[in-house]
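Asks: the sequence isn't on hand, but the structure is:
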């Protein structure tokens, strides 16, 4: 576990509840096959990515989620161009294509993903910004890289909770990545992701938490019946409204995912961390890095 990433108390056994009814096994297998075909097509087309319109990328991302058997509803829209920090709560691996369906962006991801089969090369060729979670001294460089991409007019997508949660509760947005938006002078675009059943109640089947495996999560999603991904694009926070990253992170927090409590993460809990470092002021980044190296 990283010393500067939070843990979530959510676990597959304690939080994830499969849907009451499941589709037939052949249908679930067909769904997974559809996802695989779309992902392989993306691998083939990645070298041509710079010539593919953003609208086509957004449609492909929605197709991936639909192929897994999850309906998609997106309310609102993000600016189609210009530097933008996209931030969202984190529940599932489905969040990645859902956030890219709002606006294609460079994703901040843990360095371990680079070694994953298929997903690793796809993420690397797609422009993911990898972060080494176990190196505190890498934090200033990561913030500077994000700010540089934002200044060049790119969109960068981050899950500032730093860990996935089950969806009934959520973590607190960590502040460090918001420093990049302040340094680059770009807006922050908050996005709220929720998963529901056909009855409108919260669904935890898509959650990818704790020691859950990707294969188990894929099967749980593909075999579920009538899941809905509800994506709400909240009003952007313009540059200059907040000059402190603490206030900016609080303003970007999209509120409770399902009306449940926001829990503090206990120590020693294994997390499915993907994206965000522990909040540290930029002025103290170098100091904390040197202090960690001496300890």
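Replies: Okay, I see it. Being a predicted model, the structure only gives us computed values, none of them experimental.
Asks: going by C-alpha atoms from here, please, whenever you check contacts or count neighbours.
Replies: OK.
Asks: which other helices and strands does the helix or strand where residue 150 lies contact?
Replies: According to DSSP states H and E, residue 150 maps onto helix 139-151. In terms of contact count using 3 or more Cα pairs under 8 Å, 6 or more residues apart in numbering; DSSP states H and E, helix 139-151 is assigned the packing partners strand 155-158, helix 176-184, helix 285-294.
Asks: and the second one, what does it pack onto?
Replies: Read that as helix 176-184. Using 3+ Cα pairs under 8 Å, 6+ apart: helix 176-184 touches helix 139-151, helix 245-252.
Asks: Throw those into a markdown table and include distance to residue 65 and mean neighbour count, thanks.
Replies: What follows is the helices and strands packed on helix 176-184, written out as a markdown table (distance: least, Cα to Cα, whole Å; neighbours: other Cα atoms under 10 Å):
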| stretch | distance to residue 65 | mean neighbour count |
| --- | --- | --- |
| helix 139-151 | 27 | 20 |
| helix 245-252 | 25 | 19 |
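Asks: okay, the ones you listed in CSV with distance to residue 108 next?
Replies: Formatted as CSV, these follow (distance: least, Cα to Cα, whole Å):
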stretch, distance to residue 108
helix 139-151, 9
helix 245-252, 17
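Asks: counting neighbours, what do you get for residue 258?
Replies: Residue 258 is flanked by 16 other residues according to other Cα atoms under 10 Å.
Asks: below is an additional structure, to be compared with the one above:
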């Protein structure tokens, strides 16, 4: 019954997203960001997911702009982060094809990368630099490139770190850890052959999911891209293992 009830609420919530997408076509970007933020908050409430923040939270919530660097576990990561603060994501081009969520991503100003096309990387870095120059909003990247099982942090790819150097932005490490009954869990992981519906079903069957989001100390882009990526990957992995 719990799953059925959540499914009904989720269906209505997705319908609301369609209405928002239509309305946001004519709305200013800052207003659209606030509307999507409230939509994301409501999504987490429907799924009964509790958020716990730790670390240097004010660094993330203030008006400064960063290149936010996060581990990646689930499709939930994006609404989780967006529920706290409107932010621009660099996402794979596949997300554009997702029903409704893809529309929200495009309207929110997401920057899409096609990992099957080498020239896409340069275009994405240029788009990131343009965003930093013209918008007072942070950008979030998931340098693992794929989602993990939630128990570990995969090696970071350093290519997108280039934007921090070119736009002269601090990097802000952010770690995401999902727990169930106070124990780290892979219930929310969205990797392998798992479909979006299968993932939703697994998540909706629990009322005990807590996500611990830890914000680290801002890092200056003074090292090489590779050294930076290793440094941040290790820092985030340490938070996950605790």
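Replies: All right, it came through fine. Since we're looking at a predicted model, the values are computed, not measured.
Asks: and the gap between the spatially most central residue of the first structure and residue 29 of the first structure?
Replies: Centroid-nearest residue in the first structure, with Cα atoms, centre = their mean: residue 159, separated by 4.2 Å. Distance, residue 159 of the first structure to residue 29 of the first structure, by Cα to Cα, to the nearest Å: 30 Å.
Asks: over to residue 184 of the first structure?
Replies: Between residue 184 of the first structure and residue 29 of the first structure the distance is 45 Å, computed by Cα to Cα.
Asks: neighbour count: those two, which is higher?
Replies: A count of neighbours by other Cα under 10 Å puts residue 184 above the other of residue 184 of the first structure and residue 29, at 22 against 15.
Asks: residue 154 is in contact with that one, correct?
Replies: No. The criterion here is Cα atoms under 8 Å, and residue 184 of the first structure misses it with residue 154 at 10.9 Å.
Asks: ok, back up a step: of all the helices and strands packed on helix 176-184 of the first structure, which lies closest to residue 73 of the first structure?
Replies: The closest of those to residue 73 of the first structure is helix 245-252. By Cα to Cα, the value is 20.9 Å.
Asks: from the chain's centroid, how far away is that closest one?
Replies: Chain-centre distance of helix 245-252 of the first structure: 18 Å, with Cα atoms, centre = their mean, to the nearest Å.
Asks: can you check stretch 101-116 of the second structure too?
Replies: Centroid separation between stretch 101-116 of the second structure and its chain, computed with Cα atoms, centre = their mean, is 12 Å.
Asks: what helix or strand does residue 60 of the first structure sit in?
Replies: Going by DSSP H and E, residue 60 of the first structure is in helix 54-67.
Asks: give me the mean distance between that helix and the second structure.
Replies: Comparing helix 54-67 of the first structure with its match in the second structure after superposition yields a mean distance of 3.5 Å (mean Cα distance after the TM-score superposition for the first structure).
Asks: that helix packs against which elements?
Replies: Going by 3+ Cα pairs under 8 Å, 6+ apart, helix 54-67 of the first structure lies up against helix 25-45, strand 70-75, helix 95-102.
Asks: can you tell me, leaving aside adjacent residues, what's nearest to the counterpart of residue 236 of the first structure in the second structure?
Replies: In the second structure, the residue paired with residue 236 of the first structure is residue 218, using TM-score structural alignment. Nearest residue to residue 218 of the second structure in three dimensions, chain neighbours excluded: residue 172, at 4.6 Å (Cα to Cα, 6 or more residues apart in numbering).
Asks: on the three-state scheme, that neighbour is what?
Replies: Secondary structure, DSSP: H, G, I helix; E, B strand; the rest coil: residue 172 of the second structure is strand.
Asks: if we can go back for a sec, wait, which of the helices and strands packed on helix 139-151 of the first structure is closest to residue 217 of the first structure?
Replies: strand 155-158 (21.3 Å).
Asks: average offset of the closest one relative to the second structure?
Replies: Relative to the second structure, strand 155-158 of the first structure is 1.2 Å off (mean Cα distance after the TM-score superposition for the first structure).
Asks: name the helices or strands packed onto that strand?
Replies: So strand 155-158 of the first structure, by 3+ Cα pairs under 8 Å, 6+ apart, packs with strand 84-88, strand 106-110, helix 139-151.
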